[in-house]
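1. After the sequence you'll find the predicted model.
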Amino acid sequence: MTDQNSTLRARRRAQTRRTIQTHAVRLFSERGYDATTMNDVAEAAGVSPMTVYRHFATKEDLVLVDQHGELVAERIVASPAGGPLVRRIGGALIEAATVLTGDADRRLLLARLQLMISTPALRARHLDNQYALQQAVIGALGDDAADPDTAFQAQAAASACLAALHTALVRWAEDDGRTDLPHLIGKALAAVFGDDAIGPAR
């Protein structure tokens, strides 16, 4: 019973978090990021300002915070250990994008990216997110990043793959989501590493 209660609480927390973020992104898109306050978001979401701050410590977090690092890490862990780093990382990024653009959160993801691109304060904070994602990738590689030399190689591969990912995300946002994001990521990775680095052409 305790496990069921914990699962239920986690689901409710996730739903509240998603509701708050959805309303925040909508208000930022409609009114402008700078013109919208945390209190405005709380009122629109039907929660108290304290609840908003409990889930999102800063205004920037309302746009930038997500669980994508966990999703990418899961895909890397599931890939064959010892394989080419770029193929493992790139494949995980493509698989994660397939999941994220295949559900109801696709429009939210797109709106968040468009806000990030158009808002200077969010662009600056995005660098922190990139670093956190890089660390999640390296952590998921396990033994492939266990000593200083392999860790350096993993950092270089992760940085290059994430730069390709960023290029694909910007293009997808500029196209208003009309293009296929997994395909764009594969195309960006192939431009950097060649078709062989990411497997069969997508």
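-> It's in. Numbers count the residues shown, from 1 in each chain.
2. make it CA atoms for all contacts and neighbour counts henceforth
-> Fine.
3. neighbouring contacts of stretch 170-188?
-> 90, 93-95, 97-98, 101, 110-111, 113-114, 117, 164-165, 167-169, 198, 201-202 (CA atoms under 8 Å, 6 or more residues apart in numbering).
4. cool, and stretch 140-154?
-> 73, 74, 76, 77, 81, 82, 85, 138, 139.
5. list the contacts for residue 85?
-> Taking CA under 8 Å, 6+ apart, one finds 154, 157 in contact with residue 85.
6. Correction: the previous question concerned residue 72.
-> Residue 72 touches 92, 93, 95, 96, 136, 137, counting by CA under 8 Å, 6+ apart.
7. in the residues you listed, which two residues are the furthest apart from each other?
-> Longest distance between any two of the contacts of residue 72 is 15.6 Å, between 95 and 136; criterion CA to CA.
8. Tell me which of these two has more neighbours.
-> residue 136 (20 against 16; other CA atoms under 10 Å).
9. Restricted to buried residues, select the contacts of stretch 170-188 in PyMOL.
-> Command for PyMOL that selects the buried part of the contacts of stretch 170-188, burial taken from 16 or more other CA atoms under 10 Å:
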select buried, resi 90+93+94+95+97+101+110+111+113+114+117+164+165+168+169+198
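10. among the contacts of stretch 140-154, who's most crowded?
-> residue 76 (27 neighbours).
11. I'd assumed residue 137 was in contact with that residue.
-> Yes - using CA atoms under 8 Å, residue 76 is in contact with residue 137, at 7.4 Å.
12. Overlap in contacts, those two.
-> In contact with both residue 76 and residue 137: residue 89, using CA under 8 Å, 6+ apart.
13. number of nearby residues for residue 11?
-> 12.
14. swap in the one 5 residues further on?
-> Around residue 16 there are 18 other residues, counting by other CA under 10 Å.
15. quick one: what helix or strand has it in it?
-> Assigned by DSSP states H and E, residue 16 falls within helix 2-31.
16. Tell me the helices and strands packed up against that helix.
-> Applying 3 or more CA pairs under 8 Å, 6 or more residues apart in numbering; DSSP states H and E, one finds that helix 2-31 contacts helix 38-45, helix 61-64, helix 106-118.
17. Give the buried residues for that helix.
-> Buried-residue list, helix 2-31, by 16+ other CA under 10 Å: 16, 17, 18, 20, 21, 22, 23, 24, 25, 26, 27, 28.
18. Against that first model, consider the following:
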Amino acid sequence: MDSLRDRRRAETRRAVQSHAIRLFVEGGYGATTVEDVAKAAGVSAMTVYRHFATKEDLVLYDEYDPLTAAALLARPEHEPLVRRIGGALVDTAAGAVGAGAVGASDADKALLLARLRLMISTPALRARHLDSQYATQSAIVAALCGDPPDPDDELRVRCAAAACLGATHVALVRWAENDGRDDLPALIRTSLAHAFGTAF
């Protein structure tokens, strides 16, 4: 964040999302309104909508796409495409759950786990999660192909990204079902290895 205002916006967004997840877990996603979230967070409903365009976004929003793009660009360019993308997804997951990351916390891990459980158990969120996957694909394409991308290059990268994200999704679901007890980066590596028949 570049300014105090940006930091405050991020803090407000984080607080609102944390209250929303808590209320959704306690009272059910369908039974909890945006107004309930606003009241719990001590803000107006307008403030909630300023940070989250829809109720679904209160669960689905995260800042992992730019982190994944940065992790991609930090990896060796000579790596095979699938290994490069898969490795970046593993690196992002490691940061999300605090595996060797600076600034990640138990609260970050707990929030991710609660968000995943809601995505798995709530049909409306499962459907919207596909949009989130497409946005991550697009972030990967933008990081590797430039703007505007060559159509053939975009197809190649988007296919590889979709395959890696599919394997990662399986690992995330397993991690959530096991209450976050597994080593998430290792689980994603295993899932990628099963999908592609090679170690990651």
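-> In hand now; what should we look at? None of the values given here were measured: they were computed from a predicted structure.
19. immediately after the lengthiest helix in structure 2, which helix or strand?
-> Using DSSP state H, we find that the single longest helix of structure 2 is helix 151-177. Following helix 151-177 of structure 2 in sequence order, the next helix or strand is helix 184-196 (DSSP H and E).
20. okay, that following helix sits on what stretch of structure 1?
-> Mapped onto structure 1 using TM-score structural alignment, helix 184-196 of structure 2 spans residues 181-193.
21. Just give me the mean distance for the matching stretch relative to structure 2.
-> Here stretch 181-193 of structure 1, set against structure 2 after superposition, deviates by a mean of 0.5 Å using mean CA distance after the TM-score superposition for structure 1.
22. cool, and stretch 89-97 of structure 1?
-> Per aligned residue, stretch 89-97 of structure 1 averages 0.4 Å (mean CA distance after the TM-score superposition for structure 1).
23. quick one: that stretch aligns where in structure 2?
-> Taking TM-score structural alignment, stretch 89-97 of structure 1 hits residues 85-93 over in structure 2.
24. what residues does the matching stretch touch?
-> Residues contacting stretch 85-93 of structure 2 (CA under 8 Å, 6+ apart): 64, 67-69, 71-72, 75, 140, 160-161, 164, 168, 184-186, 188-189, 192, 200.
25. Same question for stretch 11-21 of structure 1.
-> 41, 42, 45, 52, 55, 62, 63.
26. Map the second one onto structure 2.
-> I take that to be residue 42 of structure 1. So residue 42 of structure 1 corresponds to residue 38, using TM-score structural alignment.
27. so that match sits right up against residue 44, yeah?
-> Yes - using CA under 8 Å, residue 38 of structure 2 is in contact with residue 44, at 5.4 Å.
28. what about those two, which has more around it?
-> residue 38 (20 against 16).
29. For residue 108 of structure 2, see how far away that one is.
-> 21 Å (CA to CA, to the nearest Å).
30. do the same with residue 124 of structure 2
-> From residue 124 of structure 2 to residue 108 of structure 2 the distance is 24 Å (CA to CA).
31. Over to residue 142 of structure 2?
-> Residue 142 of structure 2 is 27 Å from residue 108 of structure 2, by CA to CA.
32. now do residue 36 of structure 2
-> On the measure of CA to CA, residue 36 of structure 2 and residue 108 of structure 2 end up 23 Å apart.
33. Which part of structure 2 matches stretch 129-137 of structure 1?
-> Stretch 129-137 of structure 1 maps onto residues 132-140 of structure 2, going by TM-score structural alignment.
34. what comes into contact with the matching stretch?
-> Against stretch 132-140 of structure 2 from outside (CA under 8 Å, 6+ apart): 60, 65, 66, 68, 69, 72, 85, 157, 158, 161, 162, 165.
35. how does it look with 10 Å?
-> The contact list for stretch 132-140 of structure 2 (CA atoms under 10 Å, 6 or more residues apart in numbering) reads 57, 60-62, 64-70, 72-73, 85, 88, 129-131, 141-146, 154, 157-166, 169.
36. same thing with stretch 19-30 of structure 2?
-> Against stretch 19-30 of structure 2 from outside (CA under 10 Å, 6+ apart): 14, 17-18, 31-34, 36-42, 48, 55-56, 58-59, 111-112, 114-115, 117-118, 121-122, 124-125.
37. quick one on the thing from earlier: can you state the direction angle for the helix holding residue 16 of structure 1 and helix 106-118?
-> Here the directions of helix 2-31 of structure 1 and helix 106-118 differ by 50 degrees (axes from the mean of the first three to the mean of the last three CA atoms, to 10 degrees).
38. Work out for me the element the counterpart of residue 76 of structure 2 in structure 1 sits within.
-> When structure 1 is aligned by TM-score structural alignment, residue 76 of structure 2 is paired with residue 80. Here residue 80 of structure 1 sits in a region with no helix or strand, counting by DSSP H and E.
39. Can you tell me the closest non-neighbouring residue to residue 80 of structure 1?
-> Distances taken as CA to CA, 6 or more residues apart in numbering place residue 88 nearest to residue 80 of structure 1, at 7.8 Å, with adjacent residues excluded.
40. Next up, the contacts around the one you found.
-> 75-82, 137, 141, 157-158, 197-198.
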